[in-house]
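J.: Have a look at this prediction, sequence included:
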Amino acid sequence: MRTLVRRSFLLRLGLLALLAAFVGVIFANAMWLRGVRVDLTSDHLYSLSPGTQKIIEGLHRPVHLTLYFSRHATRDLPQLRSYEQRVRELLQEMVSRSHGRLHLSVVDPVPYSDDEDRALGGGLTAMPGGSNGERVFFGLAGRTASGTELSIPFFDPGQEAFLEYNITRLVYELDAPSKPRIGILSTLPIDGSAISGTPPWAVMRQLHQLFDVHMLDPNDPSQINDKLSVLMIVHPKNLSDDELYAIDQYVMHGGHLAVFVDPDAEMDALPVGSLAGTVAGSSSDLPRLFRAWGVEFDPNRVVLDRSLSLSISLGGNSAPVRDFAVLGLGAQELNHRDVITASLQNIDVSSSGYFELVRHTNSRLFPLVQTSGEAMPVSADRVRDTADPTELYKDYRPTGEHYVIAARLRGQFQSAFPNRTGPHHLDRMREPGQVILVADTDLLSDRLWVRRTPFLGEQLLSAFANNGDFVANILDNLGGSSALLSVRGHAISQRPFTRVQGLRRAADVKFHNREKALEDELAATEQELAKLQPDKSGTAAPDNKVKQQLEKALKRKLSIRRQLREVQHQLDAEIDTLGTRVKAFNILLMPLLVMLFGMLYGWLRQRRSGKRDAT
């Protein structure tokens, strides 16, 4: 008996000790572990990328962010409210890592308020579709003490994979407000020609607005240096070893490079500088650098694609014909998992080439733009010498492969000049890097993406393809820091509730059938009433039969509307019941199972100890 009392006392003492330890852990967590977070989501949705952490922790000045979200106007939009929570929690995580440099405010801009005016003044976009017809604000405005202001006009749930990148880019640009310095080395007259009097191409007008653009002299390799945020090379031909070495070492030291080459540059017709071609449609290549980086490009092969071919005019009164070398690449051919092409819809190219990886290379090729499976490579001379595009139809045999027209090339590249020496020479990159490769230069020309319209003595430009946006996105992406380039895309946080979606689909079928029945009945009733209507003079009053038909139709209409509301109420009730079951399972059932397991375990131990005492 005394042994049982002692065990009971020790058991109570142990329970008290566990309770004290539990309270102590909670207190310690509240006091010393307040900023500690553990991301247990399967896709690490709430873990910041190393690049984001580097940018946030290295902020040079305080940055204030204001998240505008119309909470009251979205009370009937649960998906948008859920995404707002995702955005807010990500912003709070970034604030907690910023060592006090990043500040966050959350504002509900109600209609006709000062907050609404500030949201509009900050560059945010108000979208229709809120409750009671209210406008919905859901964007981010950022500012610094010096007055620099930038914004994300609206958070599109469809772009959630790039949520972290877009916010990090906003913070990075606020911290470094100067425009990226872009160096462009081109043998094409993309920036206009004083000799021929041709104006700059439309793509250059766009780039001058977005970046600090510097046209480089191909004869002065010293201009390719670390002062450039991005180096853009267009149609390189006949470059000297010194020029190639300057490009090589720029990449070896972590420089950001975008290269546009072409097996048949149709715009290479005007002499511009010492390196310009004199033969229309000549090719360009960087074979020595490409081989060192682990990529292949054949300047003598053009890729055709009959499923993506566009119609062109041959001039005169002839009808337009399809040209298998002029391709309209749509959403299916663009990589929507990459931030450069995620928001683009179509890119037009002409007589483009393609890239492949060298065998046994450690580099990796990530396509941005590629052909369909109906493509076929042919000789560039055949395309160049063919006056009638229909000649390309002959002997057309698709290979079934998707040819890469534009891509990111990633790897820890080796120098193409291993035998050179110097104080700053590198034989290999210290860290993995990347370059953007595009196998067409004609996509930069106006004819493939803009239409010019005369207006009051000026030329108005209207874009019918996303070529300009594609180039701007490349330079914008590369123009950030290396940390910004490393920010990865996240998985989607919205997980579908398949049971709920099934219930909704079933109810929608019922709803649609009832609605269709209502419309058919009303149409039949209106036809019958039209036959019974008095003459159009309006002198004769409707007879009792017409009135009875009208009353009957109205009553039936009200009856069916009540039935439709009942279907909707049944749907909501079924969803609520399913939600209650899920909550009951998570909140009650699992703890009860743990308690029952503990009680059973205690009973078994007590029973075994009783047997030992009896013996």
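T.: Right, received. Where do you want to start?
J.: Going by C-alpha atoms from here, please, whenever you check contacts or count neighbours.
T.: Fine.
J.: immediately after the helix ranked longest in the chain, which helix or strand?
T.: The longest helix of the chain (DSSP state H) is helix 544-584. Downstream of helix 544-584, the first helix or strand assigned by DSSP states H and E is helix 590-614.
J.: what's the distance between that next one and the middle of its chain?
T.: 56 Å (C-alpha atoms, centre = their mean, to the nearest Å).
J.: Could you do stretch 558-577 as well?
T.: The answer for stretch 558-577 is 38 Å, by C-alpha atoms, centre = their mean.
J.: Go through that stretch and flag the buried ones.
T.: Judged by neighbour count using 16 or more other C-alpha atoms under 10 Å, the buried positions of stretch 558-577 are 560, 564, 567-568, 571-572, 575.
J.: how far off helix 590-614 does the longest helix of the chain point, in degrees?
T.: 30 degrees (axes from the mean of the first three to the mean of the last three C-alpha atoms, to 10 degrees).
J.: for helix 544-584, packing partners?
T.: The contact analysis (3 or more C-alpha pairs under 8 Å, 6 or more residues apart in numbering; DSSP states H and E) places helix 544-584 against helix 498-532.
J.: List the buried residues of the helix it packs on.
T.: Residues of helix 498-532 classed as buried: 500, 504, 507, 511, 514, 518, 522, 525, 529 (neighbour count, 16+ other C-alpha under 10 Å).
J.: Now render these as a markdown table, adding distance to Val349.
T.: Listed next are these as a markdown table, based on distance: C-alpha to C-alpha, whole Å:
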| residue | distance to Val349 |
| --- | --- |
| Val500 | 44 |
| Arg504 | 44 |
| Ala507 | 47 |
| Phe511 | 47 |
| Arg514 | 50 |
| Leu518 | 51 |
| Leu522 | 53 |
| Thr525 | 57 |
| Leu529 | 60 |
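J.: and the nearest residue to His235 once chain neighbours are set aside, how many neighbours does it have?
T.: Excluding the flanking residues, the one nearest His235 by C-alpha to C-alpha, 6 or more residues apart in numbering is Val261, at 4.9 Å. Other residues lying near Val261 total 27 when counted by other C-alpha atoms under 10 Å.
J.: On the three-state scheme, Phe137 is what?
T.: Recorded secondary structure, Phe137: strand (DSSP: H, G, I helix; E, B strand; the rest coil).
J.: Do a quick rundown of the strands in the stretch 201-350 of the chain.
T.: Applying DSSP state E, counting those that start in this stretch to the stretch 201-350 of the chain gives strands spanning 212-215, 230-234, 257-260, 295-297, 301-305, 309-312, 321-329, 347-350.
J.: One more to weigh against that first structure:
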Amino acid sequence: MKEVPLSSTWGSVVLLLICLVAVNVTAFFIPLRFDLTEERLYTISDGSRKILENLKDPVRINFYYSRNNAELPPNFKTYAQRVEELLEEYETLSNGKILLEIYDPKPDTEEEEWAQKYGIKPITLPSGNAVYFGAIISMLDQEMLLPYFDLRREEFLEYDISQAIQKVSSTTSAKIGLLSSMSLEGGRALIPGMAPREKWVFLSELEKSLKVEILPLTTEEIPDEINLLIVLHPRGFSLRLQYAIDQYVLRGGRIIVLLDPNARIDMTSPANQFGQQPQLASDLPALLKKWGVEYDKTKVAGDHLHASQVNTGRGVMSFPMWMTFRSQSLNQDHPITAQLENVLFVEAGTFRKSADSTSDFTPLLSLSDQSGVIDAFQLRFAAPDQLSREMKVDDEDKALMAITSGIFSTAFPEGQPDKEKNESDDSAAGDDSEEEKSLKHQHLNEAEKRNSILLFSDVDFLSDQFSVQKINFLGQSIIQPTNDNLNLMLNAAEHLSGNEALMSIRSRGRFSRPFIRLLAMQQQAQMRYQEEERQLLSQLDEVQQRLNNLLESAGEKGQKEVILPKEVQQEIEQFREEELQTRRKLREVRKILRQDIEQLGQGLLLLNMLLVPLIVGIIGVVVYRYRTQKRRKTIR
């Protein structure tokens, strides 16, 4: 066998090192990337490309980043590089329509002064140094500020940038009208000394891309410039306001209606304060009937399969009235829900198509065969575990979100209802009736064209409590979505108002991936636990009733002390033994649950630790054997 000279070996090592350095240097200057994520989360989407293609004038992006600050943590630097690369990709794809300028605002420099003028707020590190990490996007006289690129909003990075570009470049935008019995804009506190009410994040996000006008509840005709009408929790709407909604639909107006049989967020409204019996349900019975939809405002839906984990006084449990829906439960054929990953509905109602309806009814979010309903008033008095036990599973179809389409007829065939009179009208002097304003449009009994109405059976899912998390980070107020609830509603608004490019960007999926199999195991074990517990409590109630009957009969006979018959004592002893056995079974169920979860976790850990080294080892062995065989053939 020939000996390989030592100089040749060292030469090969040096050559290999030179090649590695050359590859790294080339990769640094040539930004090549391969996006291997399932939904291509790190690749600019078609929606952003469409916005760039429609640009008529150049858009300038001034990116301010304290690059040379030595105290930046590694994850911050990595994310900053991701932001910079994404902005450069925008510039490349825009064919000269995006002008990107990158600045490093060092202390006491002109760059820092401009960053402060634009409103980019610095983040103060523990050492006291200021870090700038934001951008200003402008076109002509339009500007959009992105004060801080928060790492926790990484999944919305492309959306935030594209939204800003779309807003500064848009000459016209759709106008949305909003009708609601609740105060969405916030305001002063109802009780002195309390913090003022904050504006809903949903409304703030909607105003970023669309013009929003909150219509008064005294509206008698929806203005023509309203492209989309959102009716949110119509509790106590007057007949005249319902007539205005009815005629708007018949004229071809787009509409989204959100109802709720138990709106938790409405507990804080003035109408439900100061000791009054809270009225939390909303309904539009006359309109729904004409739209071909059945809805019962006294019933709340629940689903054991989609039950959410809630923290009660007795620990964490699956609560079927708070329902978490993954992507496989949402309608994947409709653009509003196609790419959403996680939606939470809280004590929602249900929709179904009316038996005599001729309209088309399309569910976008349906419950499983493990669902049922309970009376809404029970939610105010019963504990979550009791509600979960009392909900009876039925075989009825239930939709929490649906679209009804057709050529609708009016719910007011006699025209606009008479104005409702109050006490002040009765006592006022003067004319017998106020002068009526003539309506701009004539009364319609039936629509000329087919129309579609989007229906939600929950309002709470839009409230800040169930959709976002507010974080104070170094003086900055950061809003972090906890699910896709906001995305769902914003998708619906942008889809129905004709702005679908932004919707396709937002609904691209999530960077976090839940353990679906693990959640399913927990829900199955929880359902088994609740069923056995229900049987146990039923037996307990039966024996307790027999004891009460026995004591009552003894009291009627005037006996102060009751000696239980031997057979009753034996029966009680037998029940105690059954109770002990049942509780032992419950512990066994929980034990099996923990074992299954632990085994799954250990399997995933071993897979992550051993799979990649095993693959590399197998490749190394194959390459080694191939080279050894080739060398032997050469020697021969």
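T.: Structure received. Everything numeric here is computed off the predicted structure, so don't read it as measured data.
J.: now what about the TM-score between them?
T.: Once superposed, the chains reach a TM-score of 0.52 (TM-score structural alignment, normalised by the length of structure 1), with 383 aligned residues with a C-alpha RMSD of 5.1 Å.
J.: related to what we said a few turns ago, mind putting the strands of the stretch 201-350 of structure 1 into TSV with mean neighbour count and distance to Leu437 of structure 1?
T.: Listed next are the strands of the stretch 201-350 of structure 1 as TSV, based on neighbours: other C-alpha atoms under 10 Å; distance: least, C-alpha to C-alpha, whole Å:
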stretch	mean neighbour count	distance to Leu437 of structure 1
strand 212-215	16	20
strand 230-234	24	10
strand 257-260	22	5
strand 295-297	20	10
strand 301-305	26	16
strand 309-312	17	22
strand 321-329	22	17
strand 347-350	24	14
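J.: dump the residue contacts of the residue nearest to His235 of structure 1.
T.: If a contact means C-alpha atoms under 8 Å, 6 or more residues apart in numbering, then Val261 of structure 1 has 234-236, 283-285, 437-441 as its contacts.
J.: what about 10 Å?
T.: Each residue near Val261 of structure 1 by C-alpha atoms under 10 Å, 6 or more residues apart in numbering is listed here: 233-237, 283-286, 297, 299, 352-354, 437-442.
J.: And it? What does it align with in structure 2?
T.: Alignment note (TM-score structural alignment): Val261 of structure 1 maps to Leu259 of structure 2.
J.: Likewise for Thr371 of structure 1?
T.: Match for Thr371 of structure 1 (TM-score structural alignment): Leu367.
J.: Quick one: neighbours of the residue nearest to its match when sequence neighbours are not counted, just the number.
T.: Counting by C-alpha to C-alpha, 6+ apart, Leu367 of structure 2 lies nearest to Lys398, which is 5.7 Å off, once chain neighbours are set aside. As a burial measure, Lys398 of structure 2 scores 22 neighbours (other C-alpha under 10 Å).
J.: you'd agree Lys398 of structure 2 is up against Val300?
T.: No: the criterion here is C-alpha atoms under 10 Å, and Lys398 of structure 2 misses it with Val300 at 11.1 Å.
J.: Which residues are in contact with each of these two?
T.: 349-350, 372-373.
J.: which of those residues tops the neighbour count?
T.: Counting neighbours by other C-alpha under 10 Å, Gly349 comes out on top of the shared contacts of Lys398 and Val300 of structure 2 with 30 neighbours.
J.: ok so, going back, how big is the angle separating the longest helix of structure 1 from helix 498-532?
T.: Going by the same axes, to 10 degrees, helix 544-584 of structure 1 makes 180 degrees with helix 498-532.
J.: next one: helix 544-584 of structure 1 to chain centre, how far?
T.: 41 Å.
J.: can you check stretch 171-189 of structure 1 too?
T.: 21 Å.
J.: Would you mind measuring from the match of Thr371 of structure 1 to Gln386 of structure 2?
T.: Distance of Leu367 of structure 2 to Gln386 of structure 2, computed by C-alpha to C-alpha, to the nearest Å: 21 Å.
J.: neighbour count winner among these two?
T.: The neighbour comparison of Leu367 of structure 2 against Gln386 (other C-alpha under 10 Å) goes to Leu367, with 24 against 12.
J.: ranges for the helices of the stretch 301-450 of structure 1?
T.: For the stretch 301-450 of structure 1, helices defined by DSSP state H, counting those that start in this stretch occupy the ranges 380-385.
J.: no no, the stretch 451-600 of structure 2
T.: Using DSSP H, counting those that start in this stretch, helices in the stretch 451-600 of structure 2 cover 464-467, 485-496, 500-506, 516-556, 566-635.
J.: Nearest to Leu239 of structure 2, out of the ones you listed?
T.: Closest approach to Leu239 of structure 2 among these (C-alpha to C-alpha): helix 485-496, 25.6 Å.
J.: Next, the angle from that closest one to strand 254-258.
T.: Going by the same axes, to 10 degrees, helix 485-496 of structure 2 makes 160 degrees with strand 254-258.
J.: helices or strands up against helix 485-496 of structure 2?
T.: helix 201-209, strand 228-232, strand 254-258, strand 342-346, strand 451-456, helix 464-467, helix 500-506 (3 or more C-alpha pairs under 10 Å, 6 or more residues apart in numbering; DSSP states H and E).
J.: quick check: that helix aligns to which part of structure 1?
T.: Going by TM-score structural alignment: helix 485-496 of structure 2 matches residues 467-478.
J.: from memory the match of Thr371 of structure 1 sits against Ala402, does it?
T.: No: contact between Leu367 of structure 2 and Ala402 fails when scored by C-alpha under 10 Å: they sit 12.0 Å apart.
J.: So for these two, which residues contact both of them?
T.: Thr350.
J.: which stretch among the helices of the stretch 451-600 of structure 2 comes nearest His441 of structure 2?
T.: Here helix 485-496 is closest among those (C-alpha to C-alpha), at 23.0 Å.
J.: That closest one against structure 1, how far on average?
T.: Its aligned residues in structure 1 lie a mean 1.1 Å from helix 485-496 of structure 2 after superposition (mean C-alpha distance after the TM-score superposition for structure 1).
J.: Tell me the buried residues in that helix?
T.: So for helix 485-496 of structure 2, counting by 16+ other C-alpha under 10 Å, buried means 485-496.
J.: so which of the residues you listed comes closest to Glu578 of structure 2?
T.: Once C-alpha to C-alpha is applied, the member of these that ends up nearest Glu578 of structure 2 is Asn485, at 45.5 Å.
J.: Isn't that closest one up against Ser467?
T.: Yes: the criterion here is C-alpha under 10 Å, and Asn485 of structure 2 meets it with Ser467 at 5.7 Å.
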